[in-house]
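Engineer: pasting the sequence and the predicted model now:
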Amino acid sequence: MAEFDFLQALEAARAKYDSIVKALDVERLSSEIAELQEEATRPDLWNDTEHAQKVTSALSNKQSLVKKLDVINSRLDDAQTLFELGQEEDDKGSMDEAEHVVDSLKNDLDELEIETLLDGEYDERSAVVTIRSGAGGVDAADFAQMLMRMYLRWSERHGYKVKVMDTSYAEEAGIKSATFQVDAPYAYGRLSVEGGTHRLVRISPFDNQGRRQTSFAAVEVVPLVEATDHIDIPDSDIRVDTYCSSGPGGQGVNTTYSAVRITHLPTNIVVTMQDERSQIQNRAAAMAVLQSRLLVLRHEEEARKKKELAGDIKASWGDQMRSYVLHPYQMVKDLRTGYETSQTQAVFDGDIDGFIDAGIRWRHEQRRIEEQEEG
């Protein structure tokens, strides 16, 4: 790499670093860390275990973010010093090493930049994901299970804690639906760009004539509700049904009426839960998911009203958002961002960060455009 190229790359890296520091508002971040540190030292903190875990998790994440910024800044300084020393001493090895450092920092800065774009109202929360099979019969049910595995593998890659809350198995193969919770900072902000209709094109393994089949599955992502969200659900607005759980779980689960189905009558939203052994636990979990969905519904209605007032009504961007083609060629393509890859097996094994990052950038740009139009 020529000297001009190195200096240009270093300048670009520093410019991106500065924009990230500005977007994260490091002074505010430091103030929040100080407040959390003070709260974390309170002797009665662990009287409320759930709150204590949130405080310590938030503190750890914010401290980690500041540390990342400090490390990147230090590596940028080191790279510049190393390159200048290499020039003075005509040491090509030092200059090559400096170039390698700047090149590797580009990926670190790109990842950090994504975090600055997760600035939505609920982005920093954990996520509740529901997958439902759509048109396509048994292939659709199988596809829904493939998607569930994909997201579970993605969570596993990142070390995120996952809890499967409900699974409804299809008769022949696959699943009719499944709901699971991903507990991690910004899980909702990242996974929310996965919401919408997914399409699979392949030679059906369930067709004895080997014909090509197109099938669909819907992915819904909502933020985990918190006590401060104030979603009131009167008892008169819900119908609660209980039934025996199905699928794996043992005799104790399958022979008692522990599974719960809650129907929200005004919106016809239905939530089922059968993961817990107790009907009381399943009802509590189902109510939490129902509150999450109503929270998102309220947020969407508020956004829709704003667009109506602005005289600009657009279709939802979530529908038909991605195609997975396994025949006659291998390709996974996001129809919103244009991001694509021919590594289909890697995608189904959970390698979807490229799609998620592209989706986050696309969503941020759409919000920016909308704000300009409203302004």
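Structural biologist: Looks like it arrived, so ask away. This is a predicted model, so every value here is computed, not measured.

Engineer: rest of the way, CA atoms for contacts and neighbours
Structural biologist: Noted.

Engineer: separation between the closest residue to P328 other than its chain neighbours and G311?
Structural biologist: The shortest distance from P328 to any non-neighbouring residue, by Cα to Cα, 6 or more residues apart in numbering, is to R202 (7.6 Å). Taking Cα to Cα, to the nearest Å as the measure, R202 falls 42 Å from G311.

Engineer: please apply the same query to V325.
Structural biologist: Counting by Cα to Cα, the gap from V325 to G311 is 38 Å.

Engineer: ditto for T81
Structural biologist: Counting by Cα to Cα, the gap from T81 to G311 is 55 Å.

Engineer: the residue nearest to the spatial centre of the chain: what's it in contact with?
Structural biologist: The residue lying closest to the centre of the chain (Cα atoms, centre = their mean) is L191, at 1.8 Å. In this structure, L191 makes contact with 127, 221, 356, judged by Cα atoms under 8 Å, 6 or more residues apart in numbering.

Engineer: can you list the residues you listed in JSON lines and add secondary structure and distance to L69?
Structural biologist: Below are the contacts of L191 laid out as JSON lines (DSSP: H, G, I helix; E, B strand; the rest coil; distance: Cα to Cα, whole Å):
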{"residue": "A127", "secondary structure": "strand", "distance to L69": "26"}
{"residue": "V221", "secondary structure": "strand", "distance to L69": "30"}
{"residue": "I356", "secondary structure": "helix", "distance to L69": "22"}
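
Engineer: next, the one to line up against it:
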Amino acid sequence: MAAIDFSEEIPHLRATLTSIEKVTDLDALTRTIADLEQQASAPDLWDDVENAQKVSSALSHAQAERRRVDDLSSRIDDLEVMVQLAAEEDDADTRAEAEKEFASIRKALDELEVRTLLSGEYDERSAVVTIRSGAGGVDAADFAEMLLRMYLRWAERHGYTTKVMDTSYAEEAGLKSVTFEVDAPYAYGTLSVEGGTHRLVRISPFDNQGRRQTSFAAVEVIPLIESTDSIEIPESDLKIDVFRSSGPGGQSVNTTDSAVRMTHLPTGVVVSMQDEKSQIQNRAAALRVLQSRLLLLKKQEEDAKRKELAGDIKASWGDQMRSYVLNPYQMVKDLRTEHTEGNPQAVFDGEIDDLIEAGIRWRVGQQRQNAED
């Protein structure tokens, strides 16, 4: 392995950070933080609990975003000092430590740089993710639960807040479907590349003959609606059913009809909510997710119309976007980007940043190519 030429690499790190700072617009971010701090210090802030939580969350995220940039700047300064020290004292251990820190900074910069590629209309929103088991019976239901754990672990690694909003359990094991929210800046833009059909190949733990089984699960990612979005749904367009929330095996977790199933009659879109304790809360949550889905549906229809007018009806995503193979070999492969990971267990433990980053870079490349055609 070639030695790192720090005289070239450290200026390159600084140039990359400067580019990120320009795109991030630190002055605007500083003004946003000041404005949110002023709102957060208002004596009547908690008179409106929902707004107070929104302000507090936005402030926390903005401050964390600023710290990420400032910390990287400090780490590059410290790295330069470490390199000078290693050269002056001809200290191999210090140089090895500097090389390790360089790799860590490079990775952090790459992650931050990917954020600058998220410029879609809804990319900065929080995300609502729905996972549904597909073909493959009980293995597919188990796979859906494995994917849920994978995404929740990923969010936990990044310190993102998550909330499971609705769960439908399969009879034998696993999940028929699950919907959860990831509350973080750019959660939608980041996770939107995870949308599509996921495929698992393994020796089935549910097959007493130990045969290999292929199963599928679908992942849907939508941006979370905001109060400023204009998606009005007439009451006459809604069919609302109430029922009792239930846990695995049909065990009742609620003795009242608090769960809500909301159907949008013109489109057939159905949303169920059972996480909240009251019917009113579940109804509000269901309406918010329904508005989010209709907002995305509207945008997809507009995009499809534009493509049709331009004579481009080429699909952007294939039916199957990623394979997780546990037998006869161990590999996770994204079929769009060709990015592979050799440790599926680490992926299922939430180490999916490289897969997501490759997906975002691939998507940007596809958008640029389409713009040129």
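Structural biologist: Now that the structure is in, tell me what you want to look at. Quantities reported herein were computed from a predicted structural model and do not represent experimental measurements.

Engineer: before we move on, back to that, what strand or helix carries the residue nearest to the centre of the first structure?
Structural biologist: helix 187-191 (DSSP states H and E).

Engineer: average offset of the helix or strand just after that helix relative to the second structure?
Structural biologist: Past helix 187-191 of the first structure, further along toward the C-terminus, the next helix or strand under DSSP H and E is strand 196-203. Taken against the second structure, strand 196-203 of the first structure registers an average deviation of 1.0 Å after superposition, with mean Cα distance after the TM-score superposition for the first structure.

Engineer: what ranges do the strands span in the second structure?
Structural biologist: Along the second structure, the segments classed as strands by DSSP state E run 127-133, 161-169, 175-183, 196-203, 212-223, 238-243, 259-264, 269-273, 320-325, 331-334, 340-341.

Engineer: enumerate every residue touching D139 of the second structure.
Structural biologist: Per Cα under 8 Å, 6+ apart, neighbours of D139 of the second structure: 204, 206, 213, 215.

Engineer: neighbours around the second one, how many?
Structural biologist: Going back to what we said before, that points to F206 of the second structure. By the criterion of other Cα atoms under 10 Å, F206 of the second structure has 14 neighbours.

Engineer: same thing with V101 of the first structure?
Structural biologist: Close neighbours of V101 of the first structure, defined as other Cα under 10 Å, add up to 18.

Engineer: surely it and T81 touch.
Structural biologist: No: V101 of the first structure lies out of contact with T81 (Cα atoms under 8 Å); the separation is 11.7 Å.

Engineer: which parts of the first structure are helices?
Structural biologist: With DSSP state H as the criterion, the first structure has helices at 3-24, 26-40, 49-88, 92-117, 137-158, 187-191, 251-254, 279-309, 344-348, 353-374.

Engineer: just those helices: most buried one?
Structural biologist: Highest mean neighbour count among the helices of the first structure (mean count of other Cα atoms under 10 Å): helix 187-191, with a mean of 25.

Engineer: average distance between it and the second structure?
Structural biologist: Once fitted to the second structure, helix 187-191 of the first structure is off its aligned match by 2.1 Å on average (mean Cα distance after the TM-score superposition for the first structure).

Engineer: so that helix matches what in the second structure?
Structural biologist: The aligned range for helix 187-191 of the first structure in the second structure is 187-191, by TM-score structural alignment.

Engineer: most surrounded residue in the contacts of D139 of the second structure?
Structural biologist: S215 (23 neighbours).

Engineer: skipping its backbone neighbours, what lies nearest that one in space?
Structural biologist: Using Cα to Cα, 6+ apart, the closest residue to S215 of the second structure is G136 (4.3 Å).

Engineer: likewise N61 of the first structure?
Structural biologist: Leaving out its chain neighbours, N61 of the first structure is closest to P185 (Cα to Cα, 6+ apart), at 7.8 Å.

Engineer: same thing with G342 of the second structure?
Structural biologist: G342 of the second structure sits nearest to M331 (Cα to Cα, 6+ apart), 4.7 Å away.

Engineer: picking up where we left off before, relative to H264 of the first structure, which of the helices of the first structure is closest?
Structural biologist: helix 279-309 (7.9 Å; Cα to Cα).

Engineer: that closest one to strand 269-273, inter-axis angle?
Structural biologist: 150 degrees (axes from the mean of the first three to the mean of the last three Cα atoms, to 10 degrees).

Engineer: and the direction of helix 279-309 of the first structure versus that of strand 175-183, what angle?
Structural biologist: 90 degrees.

Engineer: counting by contacts, list what helix 279-309 of the first structure packs against.
Structural biologist: Contacts defined by 3 or more Cα pairs under 8 Å, 6 or more residues apart in numbering; DSSP states H and E place helix 279-309 of the first structure against strand 212-223, strand 259-264, strand 269-273.
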